[in-house]
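A.B. asks: Dropping the sequence and predicted coords here.
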Amino acid sequence: MSITNPFRNTRIEYHILQSFPVTCLNRDDVGAPKTAIVGGSTRARVSSQCWKRQVRLSMQDFGIKLGIRSKKVSEFVAKACLQKGASEEQAAECGKVISDSFSKDTLFFFSESEAQAFADYAREKNFDSKNLNDKEIRKVAKKALNPAIDGLDIALFGRMVAQATDLNIEAAASFSHAISTHKVSNEVEFFTALDDLAEEPGSAHMGSLEFNSATYYRYISLDLGQLWESIGGEHLAEAVESLTKALFVAVPSARQTTQSGASPWEFAKIFIRKGQRLQVPFETAVKAKDGGYLQPSITALTDYLTKKEALAGSLFGKEKEFTFGEDVNFSIDDLIKGLKLTVAEVQ
């Protein structure tokens, strides 16, 4: 990372508490809610990649043009070549050569600008696939990618290209697995379905599925220095805004039509700080108090962060702190405004 980077070793950390009633937000291979053992007790769990995908998809609702993650790079590039005058045969051949230079039967994260640049490069070579070479193709990709314009999600979530490591992009955002702050036991729902045209009483179908309910702790760290590097210092405040909004609204999509997990943030601590990342482990499961798990979870979260700040001293590196969920006059809009102002002051 450049020593002139104004956000070097600076990050935004989101510590979020979010309660859900009967849900199955993230299923394992047998359809049961995912779990993990933490501190000797079973906790509900939502994998980082599950929530991350919903955050990524939600960003387009806030004006962000997303990149494309697919194995069908060849078809996408071929379509761009067709639009620029290639025959179907030429387009298919050029698309395959270009695709194979990055990945063979693996997902590739790319932007529409890159696809258009690949097609322009193929046109310069008269759409003759024999004239295309890997070194030039990779140069085209490096020059064309501009995450500040399209593909901000590539800068946020990173890109690994095993066949062309010079195209790798370090992820600016780190997501933990969301875990319940308390012990959880999955439960089983037995259900039946009736046939509207049946002539005899009784169910036409019987089944069962597992669910749980939990107060989850989510930790997300946004490395502002890495993001600044990846997007060339452009539109950093807008990137922070869109990510924060997506973090606020995104909920995993599993079983939403039958269990409707539609619960927003209950409480959050957000820091802008330098130094080592700090995730709250909730190693000791909280016990229900004052009607539920939320209030003791808030207490455990704030106590842990306060203690670690005191112990870290100057190494804690806090530059700004925000609390969401206590003051009804401090909305998500106020949080975003505060984050953007702080970023602007550094720039």
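C.D. replies: Ah, there it is. On a predicted model such as this, the values are computed, not experimentally measured, just so you know.

A.B. asks: From now on I want contacts and neighbour counts done on CA atoms only, so please keep to that.
C.D. replies: Fine.

A.B. asks: residue contacts, the residue minimising distance to the centre of the chain?
C.D. replies: Centroid check for the chain by Cα atoms, centre = their mean gives residue 52 as the closest residue, at 2.5 Å. Applying Cα atoms under 8 Å, 6 or more residues apart in numbering, one finds that residue 52 lies in contact with residue 175.

A.B. asks: Apply 10 Å and report the result again.
C.D. replies: For residue 52, the contacting residues are 58, 157, 173-177, 220, 246-247, 250-252, by Cα atoms under 10 Å, 6 or more residues apart in numbering.

A.B. asks: Shouldn't it be within a strand?
C.D. replies: No - in this structure, residue 52 is helix, not part of a strand, as judged by DSSP: H, G, I helix; E, B strand; the rest coil.

A.B. asks: Could I get the full set of helices for the stretch 101-250 of the chain?
C.D. replies: For the stretch 101-250 of the chain, the helices defined by DSSP state H, counting those that start in this stretch occupy 112-124, 134-144, 152-157, 224-230, 236-249.

A.B. asks: this is the other structure I want to compare:
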Amino acid sequence: MTKNLYVDLSVLQTVPSSNINRDDTGAPKTALYGGVTRARVSSQSWKKAVRDEFKQDNVSAGTRTKQAANLLVAELKKLDASLDDKAALAKVTEIFKLAGIKIDAKKNNETGALLLVSRGQIAKLAQYAIDNEELDKKEVKQVLKGDQSLDLALFGRMVADNPELNVDASAQVAHAVSTHEVVPEYDYFTALDDEQPDDTTGAAMLGTIDFNSATLYRYANINMHELVHNLNVADAIKGTTDFIRDFLLSMPTGKQNTFANKTLPSYVMVTIRQDTPVNLVSAFENPVISNSGYVEPSITKLEAEYHRAQAYVDEPVANFVLGKSDSEIGVNVAKLSDLLARVTAELSEVVQDENTND
């Protein structure tokens, strides 16, 4: 696969009173855009939600941890019951030294920073250590670059101790922003002691919770060339549809029990391009103003921006819209399952053609 191939994902989703992604003061994150304050949900927050959704759906997902060395110790002992903690740790210490990753014996053998590793990498490292008395630096690094979980292949990995182990991300996720101005609000609450005497008055606890309500524009893209490089053709195509599904259905969990704000997207546009990804957030630089809901005018502005952007980019390979049955952009689909099937079929054809022409 040599040509560029990108999958753009534009989503409009309304979220009621909520605080799904907090700043250091506990208030919902915001951004100043187009001269007004917008609700904002950080890309890291939504990527974490997607990774959690992967695990719920039994999609290949790694673990981001400082405990990678201890995970490897446990895997070694599982494969060879004769190994005690000391012998297993000695093997692991040698492996991490060859990989160029520092571990701190004074801190329970933690790595200096969080390390995203796939379960397959841990298992293969353990098997390699069992099968080989003499360990080879090149082979250890090769194991740590292979068998990538989907989240590792999509979101990449940076290893400060050894940049050779870095994995280039094949997906980009934008900070979600509201299509309109938001006014921060707060809820003042009190709580009574159920066991307080009848003649006692006053609350046992009081406080405030910051929140806002918003219609969010969410955007992500996937570089299929890079994803195929990180995985393989079949896994990259399946991984793309897994990502689309779980990006649409996931929700960061901040204050979820307080607000029960789990909503679904109102509108989805998936565009497959061969020239460049296109974030259509500029549709909302001039904020939507409405007294009767933001979703419909947001859809109108988003589709208008899509048409405007076509003056700068090539005609896309394919375009699919879910949530607006009379959209004049691409193919309208009625269900998420139809959308995923269409994307799978289109990518299979395009990628197959490119591989045939290599």
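C.D. replies: Received, thanks. This is a predicted model, so every value here is computed, not measured.

A.B. asks: still on that earlier bit, the second structure: which residue goes with the residue nearest to the centre of the first structure?
C.D. replies: With the correspondence set by TM-score structural alignment, residue 52 of the first structure lines up against residue 47 in the second structure.

A.B. asks: Likewise for residue 253 of the first structure?
C.D. replies: Checking TM-score structural alignment: residue 253 of the first structure goes with residue 253.

A.B. asks: That match - nearest residue in space that isn't next to it in sequence?
C.D. replies: Spatial nearest neighbour of residue 253 of the second structure, excluding adjacent residues (Cα to Cα, 6 or more residues apart in numbering): residue 20 at 5.8 Å.

A.B. asks: Correct me if wrong, but that neighbour is in a helix.
C.D. replies: No - Residue 20 of the second structure sits outside any helix when classified using three-state DSSP, being coil.

A.B. asks: The first structure: which residue goes with that one?
C.D. replies: Using TM-score structural alignment to pair residues, one finds that residue 20 of the second structure aligns to residue 25 in the first structure.

A.B. asks: Ok, residue 185 of the second structure next?
C.D. replies: Structural alignment (TM-score structural alignment) places residue 185 of the second structure against residue 187 in the first structure.

A.B. asks: Next one: that match relative to residue 211 of the first structure, how far apart?
C.D. replies: 5 Å (Cα to Cα, to the nearest Å).

A.B. asks: Common neighbours of these two, please.
C.D. replies: Applying Cα under 10 Å, 6+ apart, one finds that residue 187 of the first structure and residue 211 are jointly contacted by 22, 32, 33.

A.B. asks: residues making contact with the biggest helix by length in the second structure?
C.D. replies: In the second structure, with assignment by DSSP state H, the single longest helix is helix 336-357. Counting by Cα under 10 Å, 6+ apart, helix 336-357 of the second structure makes contact with 1-5, 7, 224-225, 228, 233-234, 236-242, 244-245, 248, 268-272, 317-323, 331-333, all of which sit outside it.

A.B. asks: quick one: the match of residue 52 of the first structure from residue 67 of the second structure, how far?
C.D. replies: Counting by Cα to Cα, the gap from residue 47 of the second structure to residue 67 of the second structure is 21 Å.

A.B. asks: Repeat that for residue 126 of the second structure.
C.D. replies: For residue 126 of the second structure, the distance to residue 67 of the second structure equals 15 Å [Cα to Cα].

A.B. asks: Specify which residue of these two has the higher count of neighbours.
C.D. replies: When residue 126 of the second structure and residue 67 are compared on other Cα atoms under 10 Å, the one with more neighbours turns out to be residue 126, at 25 against 19.

A.B. asks: Show me what the more buried one lines up with in the first structure.
C.D. replies: Structural correspondence for residue 126 of the second structure with respect to the first structure (TM-score structural alignment): residue 119.

A.B. asks: The lengthiest strand in the first structure vs the second structure, average distance?
C.D. replies: Scanning the first structure for the longest strand, with DSSP state E as the assignment, gives strand 205-223. Relative to the matching residues in the second structure, strand 205-223 of the first structure has an average distance of 0.5 Å after the fit, by mean Cα distance after the TM-score superposition for the first structure.

A.B. asks: Enumerate the positions of that strand that are buried.
C.D. replies: Residues 210-223 are the ones in strand 205-223 of the first structure that count as buried (16 or more other Cα atoms under 10 Å).

A.B. asks: And stretch 280-293 of the first structure, by the same measure?
C.D. replies: Burial within stretch 280-293 of the first structure, assessed by neighbour count using 16+ other Cα under 10 Å, is assigned to 280, 282, 285, 286, 293.

A.B. asks: what's the answer for stretch 226-245 of the second structure, then?
C.D. replies: Neighbour-count burial for stretch 226-245 of the second structure, with 16+ other Cα under 10 Å as criterion, is recorded at 226-228, 230-231, 233, 236-245.

A.B. asks: before we move on, what about stretch 23-31 of the first structure?
C.D. replies: Residues of stretch 23-31 of the first structure classed as buried by neighbour count (16+ other Cα under 10 Å): 23, 24, 25, 26, 27.
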